[in-house]
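> sequence and predicted structure below; questions after.
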Amino acid sequence: MTLQSMTGFARSDGALDGTTWHWELRSVNNRGLDLRLRLPQGYEQIESKVRDRIAKAISRGSVNASLSVTRRTQAGEVRVNQEALERILAIATRLSHNIGAETPRVEALLGLKGVLDVVEDADTEETLAAQQAAVLDDLDRALADLVAARRDEGRRLKDVLARQIDEIERLAKTVEASPARTIEAIRRRLAEQVARLMETGQGLDPARLHQEAVLLATRADVEEELKRLAAHVEAARALLRDEGAIGRKLDFLAQEFNREANTLTSKAADQEIAQAGLALKVVIDQLREQVQNIE
């Protein structure tokens, strides 16, 4: 299964027996599957089928699915409302006698509201079933296009994520190779700090001073953070190779990346390491933003 984005758009059109319809599907990122349907009156009975089909095709995202239908204009049967016509004719005859007017013409009577009724032919159950089946078939086509659009966006995001993971690895190796992490550099910094303390003229216990120096060096060591960052890099690359619905796993991994970068930056005892730590945090924030769009 190819890595998918949660962003996509698709549409499809169909027609049968003079009735036309139009499906429009849109999806954006969401923590789970949030499905919102807009179906016209008379199509409520297919709602459960629509939901089932979308849920089988898409596991995460906020999906808006709307169906618009235009029904054919039916000629139907024209019928004379005999009762209404007789009442109107009686009234017209009485008035014509009273005021000496002519009896109304036939076309005038037929033009009055309620005299003629147009009875449209109702769709049979077979016709409705055929229309609904065709509408669902077009939904499947729209869903296939939506999934394809999400996969295309997923391929683009995969390349972006791969580059960001490479940059995290590069920055971690920059910290690992920093001269400031060598024993000589740590010893020199401690010696300078001790020298400044000795210049104050205060008596210092050499044994306690040694213990404090060892403790300071241990706290400044970022070896564990670098190892965990390397492990997270390999885990992220493995997820990209597996593809599929990896959004939640990548989101969790991005949080772990951020935790290690924060710890590394807080421990930084050198300007170069501090700058690399800040750069790490920027790249990881960008990674987290992109991961929010992965299914």
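All right, it came through fine. On a predicted model such as this, the values are computed, not experimentally measured, just so you know.
> could you use CA atoms for every contact and neighbour count after this?
Fine.
> got a list of what Arg31 touches?
60-61 (CA atoms under 8 Å, 6 or more residues apart in numbering).
> what kind of secondary structure is it in?
Using DSSP: H, G, I helix; E, B strand; the rest coil, the structure places Arg31 in coil.
> swap in Leu25?
strand.
> what's the longest helix along the chain packed up against?
Using DSSP state H, we find that the single longest helix of the chain is helix 125-176. Contact here means 3 or more CA pairs under 8 Å, 6 or more residues apart in numbering; DSSP states H and E; on that basis helix 125-176 packs against strand 8-16, strand 19-28, helix 47-57, helix 223-242, helix 271-291.
> and the nearest residue to Val69 once chain neighbours are set aside, what is it in contact with?
Once flanking residues are discounted, Val69 sits nearest to Trp21: 4.2 Å by CA to CA, 6 or more residues apart in numbering. Contacts for Trp21 (CA under 8 Å, 6+ apart) come out as 13-15, 67-70, 135.
> what's the spacing between Trp21 and Asp138?
Per CA to CA, to the nearest Å, Trp21 is found 9 Å from Asp138.
> mutual contacts of these two, please.
With CA under 8 Å, 6+ apart as the test, Trp21 and Asp138 both reach 13-14.
> distance to Arg36 added to the helices and strands packed on helix 125-176, as JSON lines?
Shown next, in JSON lines, are the helices and strands packed on helix 125-176 (distance: least, CA to CA, whole Å):
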{"stretch": "strand 8-16", "distance to Arg36": "14"}
{"stretch": "strand 19-28", "distance to Arg36": "10"}
{"stretch": "helix 47-57", "distance to Arg36": "9"}
{"stretch": "helix 223-242", "distance to Arg36": "30"}
{"stretch": "helix 271-291", "distance to Arg36": "23"}
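> please compare the first structure with the one that follows:
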Amino acid sequence: MQSSTAQSAPETEARQDANSRLGVEIRSVNSRFLDLAFRLPDELRQTEPALRELLVGKLKRGKVEVRVSLESVSASSLRAPSPATLQRLGSLEDSIKSWLPQAAALSVADILRLATNEDKKPHDHSEELVKLAKMALKELMFAREREGARLATMLLDRTAQLRALAALAVPMVPKLVELQKTRFLERWKDAMALGSSTALPEIAQDRALTEATAFAIRIDVAEEITRLSSHLDEIDRLLASGGELGKRLDFLIQELHREANTLGSKSASLELTHISVDMKVLIEQIREQVQNLE
């Protein structure tokens, strides 16, 4: 299991033949889909298709930015001009002075600059860039796996808290039904005492039982608790199995929200209402973190 948020930034050493340093940085943040952005120097624009193919083959989700830097390193790799280059510069200077006698002589700085440009050969960084991008992508994958493991631990903690809340809700319903039954009996007794009814106590008892049964059916949350527990079992199983989980977890979280909402709508006590609200808070925390999973 991987997070869709991570970063890697490997860099090559300066090359004497190319007088340059090449660097690749890959950043990834949360996104429901795979969104690639490339920041490349103009001389490396032709490598974008190869880089895109490389990333699409490994990543499925996240807003990914690839930054490539190509820096010249002249001072550390300065070399003496070759004799052939010096001879060519001298001949050019003599030719120019024959036409322009007032032209200033070449300075040492001019000779070094011109000789460097003369000796420098164009270097194709494409192959090196793809190789470096593979290293950066490998580091990114490791970072995403580490972050994914951390998120999995947090999600398992939230599912455990949801189970604990469900366990608190289960015994509340029978107690509420018994309490409501007692209230019905008391109301019937009060009504018969105030009126001229000759209804038998057995009739009152049966009516109280009927009302209590209807009440129990109306507030029964056993089915919701069972489905919620089933969804939590599936979430735990997916987290243990790993792989691409984001979309499947999105669906399960929607189902958890539905059960928590139904439990709240059936609530017949303040305690059950609090449990429903606490469940929704935990489910929302899970939903926010699942957005970071691939």
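Perfect, thanks for sending it. The structure displayed is predicted, hence computed values, not measured ones.
> with the second structure overlaid, report how far the helix or strand immediately after the longest helix of the first structure in the chain is off on average.
Later in the chain than helix 125-176 of the first structure, the nearest helix or strand by DSSP states H and E is helix 183-198. Compared with the second structure after fitting, helix 183-198 of the first structure deviates on average by 5.2 Å (mean CA distance after the TM-score superposition for the first structure).
> residues near Gln275 of the first structure, how many?
Using other CA atoms under 10 Å, Gln275 of the first structure has 15 neighbouring residues.
> how close does it sit to Val135 of the first structure?
For Gln275 of the first structure, the distance to Val135 of the first structure - CA to CA - is 58 Å.
> center of the first structure - which residue?
Asn29 (1.8 Å; CA atoms, centre = their mean).
> residues contacting that one?
Contacts of Asn29 of the first structure (CA under 8 Å, 6+ apart): 6-7, 60-62, 292-295.
> can I get those residues in JSON lines with distance to Gln286 of the first structure, neighbour count and secondary structure?
As requested, these are arranged in JSON lines below (distance: CA to CA, whole Å; neighbours: other CA atoms under 10 Å; DSSP: H, G, I helix; E, B strand; the rest coil):
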{"residue": "Met6", "distance to Gln286 of the first structure": "17", "neighbour count": "27", "secondary structure": "coil"}
{"residue": "Thr7", "distance to Gln286 of the first structure": "18", "neighbour count": "24", "secondary structure": "coil"}
{"residue": "Arg60", "distance to Gln286 of the first structure": "21", "neighbour count": "25", "secondary structure": "coil"}
{"residue": "Gly61", "distance to Gln286 of the first structure": "20", "neighbour count": "23", "secondary structure": "strand"}
{"residue": "Ser62", "distance to Gln286 of the first structure": "22", "neighbour count": "19", "secondary structure": "strand"}
{"residue": "Gln292", "distance to Gln286 of the first structure": "10", "neighbour count": "17", "secondary structure": "coil"}
{"residue": "Asn293", "distance to Gln286 of the first structure": "12", "neighbour count": "23", "secondary structure": "coil"}
{"residue": "Ile294", "distance to Gln286 of the first structure": "14", "neighbour count": "28", "secondary structure": "strand"}
{"residue": "Glu295", "distance to Gln286 of the first structure": "17", "neighbour count": "29", "secondary structure": "coil"}
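> make a markdown table from those and add distance to Arg94 of the first structure to it.
Converted to a markdown table, the contacts of Asn29 of the first structure look like this (distance: CA to CA, whole Å):
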| residue | distance to Arg94 of the first structure |
| --- | --- |
| Met6 | 74 |
| Thr7 | 73 |
| Arg60 | 74 |
| Gly61 | 72 |
| Ser62 | 68 |
| Gln292 | 80 |
| Asn293 | 78 |
| Ile294 | 80 |
| Glu295 | 78 |
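> which single one of those residues is nearest to Arg237 of the first structure?
Ile294 (14.7 Å; CA to CA).
> can I assume that closest one is in contact with Ser27?
No: using CA atoms under 8 Å, Ile294 of the first structure is not in contact with Ser27; the gap is 12.0 Å.
> so what sits against both of the two?
What both Ile294 of the first structure and Ser27 touch, as defined by CA under 8 Å, 6+ apart, is the set Met6.
> Leu44 of the second structure contacts Ser126, correct?
Yes: with contact defined as CA under 8 Å, Leu44 of the second structure reaches Ser126; the gap is 6.8 Å.
> between the helices and strands packed on helix 125-176 of the first structure, which gets nearest to Val214 of the first structure?
helix 223-242 (15.4 Å).
> the closest one vs the second structure, average offset?
Mean for helix 223-242 of the first structure is 1.0 Å (mean CA distance after the TM-score superposition for the first structure).
> likewise stretch 162-174 of the first structure?
Mean for stretch 162-174 of the first structure is 0.8 Å (mean CA distance after the TM-score superposition for the first structure).
> residue range for that stretch in the second structure?
Aligning stretch 162-174 of the first structure against the second structure (TM-score structural alignment) gives residues 156-168.
> okay, buried residues for the matching stretch please.
Neighbour counts over stretch 156-168 of the second structure (16 or more other CA atoms under 10 Å) mark 156, 158-159, 162-163, 165-166 as buried.
> closest one of those to Glu145 of the second structure?
Leu156 (16.4 Å).
> got the contact list for that closest one?
With contact set as CA under 8 Å, 6+ apart, Leu156 of the second structure has these partners: 236, 239.
> if we go to 10 Å?
Neighbour list for Leu156 of the second structure: 162, 232, 235-236, 239-240, 286 [criterion: CA atoms under 10 Å, 6 or more residues apart in numbering].
> and which of the residues you listed is nearest to Asp278 of the second structure?
Leu162 (8.5 Å).
> what's the neighbour count on Asp206 of the second structure?
By other CA under 10 Å, the burial measure for Asp206 of the second structure, its neighbour count, is 12.
> how many neighbours does Met192 of the second structure have?
15.
> wait, it touches Ala204, no?
Yes: judged on CA atoms under 10 Å, Met192 of the second structure makes contact with Ala204 at a distance of 9.1 Å.
> coming back round to it: and the two most separated of the contacts of Leu156 of the second structure?
Leu162 and Ala240 (17.7 Å).
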